[in-house]
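Based on what follows, work out the 3D shape:
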Amino acid sequence: MTVRTIAVVTAGLSQPSSTRLLADRLADATRAALADEVTVEVIELRDFALDVTNNMIAGFPSPRLREAIDTVTRADGLIAVTPVFTASYSGLFKSFFDVLDKEALEGKPVLLAATGGTERHSLVLDFALRPLFAYLRANPVATGVYAASSDWGGALQERVERAAKELAALVNAMPEAKPDDEFTSVPFAQLLAGN
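Sure, this is the predicted structure:
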């Protein structure tokens, strides 16, 4: 049986967070929709805020941020969930994806989701998140999931399940990820030495 990995990037700042709650629902629905065995790895971006900032300034990830980046790039599929601030994704969410290599998500199936206080911000999925992931050459599923404060009922779960099935279909259509030993990092000193 194939073991698939789904990485979940959630940018909620509070704890508990409605963004994390939505991410968990999407992960559970995706796990149920996949025929294969599934490992879900969650990355809470608030735990990496300083690491992301330091990476942007210095140009190098800390070991723990490197591990988070590797989790996302090696995963068979990605669930990316952000709260909406000022009609767009959060700065922390954007900064994390800014530190990825621009080709790291090429062709990767991605489920896009966002949370916000009102329904007025639901277009963030199409006018902010889709362009970001198009630039990264990822492969977003057709159904994005937006959850306003008043949305936590039956209709939300229907959208969650539809989007999860779309992600599962794309993940199942992908070839299996390469073993970890094919994704070794080259130490910076070795790069400088030209070896």
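
C-alpha only now, for contacts and for neighbours.
OK.

In contact with the residue nearest to the spatial centre of the chain, which residues are there?
Nearest residue to the geometric centre of the chain (C-alpha atoms, centre = their mean): residue 80, 3.1 Å. Contacts for residue 80 (C-alpha atoms under 8 Å, 6 or more residues apart in numbering) come out as 8-10, 23, 110-113.

So which of those belong to helices?
residue 23 (DSSP state H).

Which among the contacts of residue 80 count as buried?
8-10, 23, 110-113 (16 or more other C-alpha atoms under 10 Å).

what's the closest of those to residue 55?
Lowest distance from residue 55 to the buried ones among the contacts of residue 80 (C-alpha to C-alpha) belongs to residue 9, with 17.5 Å.

Just list the residues touching the closest one, thanks.
Residue 9 sits in contact with 23, 42-45, 78-81, where contact means C-alpha under 8 Å, 6+ apart.

Same list (those) but as a markdown table, adding secondary structure and distance to residue 71.
Below are the contacts of residue 9 laid out as a markdown table (DSSP: H, G, I helix; E, B strand; the rest coil; distance: C-alpha to C-alpha, whole Å):
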| residue | secondary structure | distance to residue 71 |
| --- | --- | --- |
| 23 | helix | 16 |
| 42 | strand | 9 |
| 43 | strand | 9 |
| 44 | strand | 12 |
| 45 | helix | 13 |
| 78 | strand | 10 |
| 79 | strand | 12 |
| 80 | strand | 13 |
| 81 | strand | 16 |
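
Another for comparison:
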Amino acid sequence: MKQRHLVVVSAGLSQPSSTRLLADQLSAAAVRAAAQLGVTLDVQVIELRDLAHDITDHMLTGFAKPALKQAQDSVAAADALITVTPVFTASYSGLYKSFFDVLEKDTLADKPVLLAATAGTARHSLVLEHALRPLFAYLRATVIPTAVFAASDDWGANSVEGPLRARIDRAAAELAREIEHREPATVTDPFALTTSFEDLMKNL
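As a prediction, the model looks like this:
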């Protein structure tokens, strides 16, 4: 079995939240889909609510505190991401956007990302296309075709096993296929020497 690392970024503000519930269902479906392809997914969840103060401090000072730095490093080392945001004022939340603002340049370049959002009404479902997809296109992530939106009505007993379940399973299968055919993610140390000491001496 191949071993890969999946990071789930949840921007829900309440505890519990429908955002985290959707994140958990998506990650569980991705684990099942990946297992069918011979891939074991190690899942790590990052709750942005717990990092809110650190994110703000980073934006003001340019320095990441240990918890935020660990989250940034986890995203950089991930083989794939699932990101879920609540919808505020017809777009992603400020906390969600701020987290991706403080990632290092090119962190998400060519990284598979599954996009998802939650809101009180289905009228906000287009946020996936007019806000989230352009954001991750700018970050040069590889966004899988199916995004998942869940309104309050989708959490009814019949809905969870109906249309929402179908969207979750389809998106998870697409993400699993994207992970399966890729090599494990690698992180380049910006301070690592790319030239040996002997070669440096030759140029003196």
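
What sits closest to the counterpart of the residue nearest to the centre of structure 1 in structure 2 if chain neighbours are left out?
Under the alignment (TM-score structural alignment), residue 80 of structure 1 maps onto residue 83 of structure 2. Taking C-alpha to C-alpha, 6 or more residues apart in numbering, and ignoring the residues beside it in sequence, residue 83 of structure 2 has residue 9 as its nearest neighbour in space, at 4.7 Å.

Which of the helices or strands spans residue 106 of structure 1?
Using DSSP states H and E, residue 106 of structure 1 sits within no helix or strand.

What's the local residue count around the alignment partner in structure 2 of it?
When structure 2 is aligned by TM-score structural alignment, residue 106 of structure 1 is paired with residue 109. Number of residues near residue 109 of structure 2 (other C-alpha atoms under 10 Å) recorded here: 15.

Next: residue 157 of structure 1.
With other C-alpha under 10 Å as criterion, residue 157 of structure 1 counts 18.

That one falls within a helix, correct?
Yes. Secondary structure assignment places residue 157 of structure 1 in a helix (DSSP: H, G, I helix; E, B strand; the rest coil).

Which residues does stretch 109-129 of structure 2 contact?
18-19, 22-23, 79-87, 90-92, 132-133, 139-144, 146-153, 171-172, 175, 178-179.

returning to what we had before: let me have the contacts of residue 9 of structure 1 in JSON lines, extended by distance to residue 61 of structure 1.
JSON lines is the format used below for the contacts of residue 9 of structure 1 (distance: C-alpha to C-alpha, whole Å):
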{"residue": "23", "distance to residue 61 of structure 1": "25"}
{"residue": "42", "distance to residue 61 of structure 1": "18"}
{"residue": "43", "distance to residue 61 of structure 1": "15"}
{"residue": "44", "distance to residue 61 of structure 1": "16"}
{"residue": "45", "distance to residue 61 of structure 1": "14"}
{"residue": "78", "distance to residue 61 of structure 1": "20"}
{"residue": "79", "distance to residue 61 of structure 1": "22"}
{"residue": "80", "distance to residue 61 of structure 1": "20"}
{"residue": "81", "distance to residue 61 of structure 1": "22"}
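
before we move on, the earlier item: and the gap between the residue nearest to residue 83 of structure 2 and residue 40 of structure 2?
19 Å (C-alpha to C-alpha, to the nearest Å).

what's the answer for residue 202 of structure 2, then?
47 Å.

Residue 80 of structure 2 too?
13 Å.
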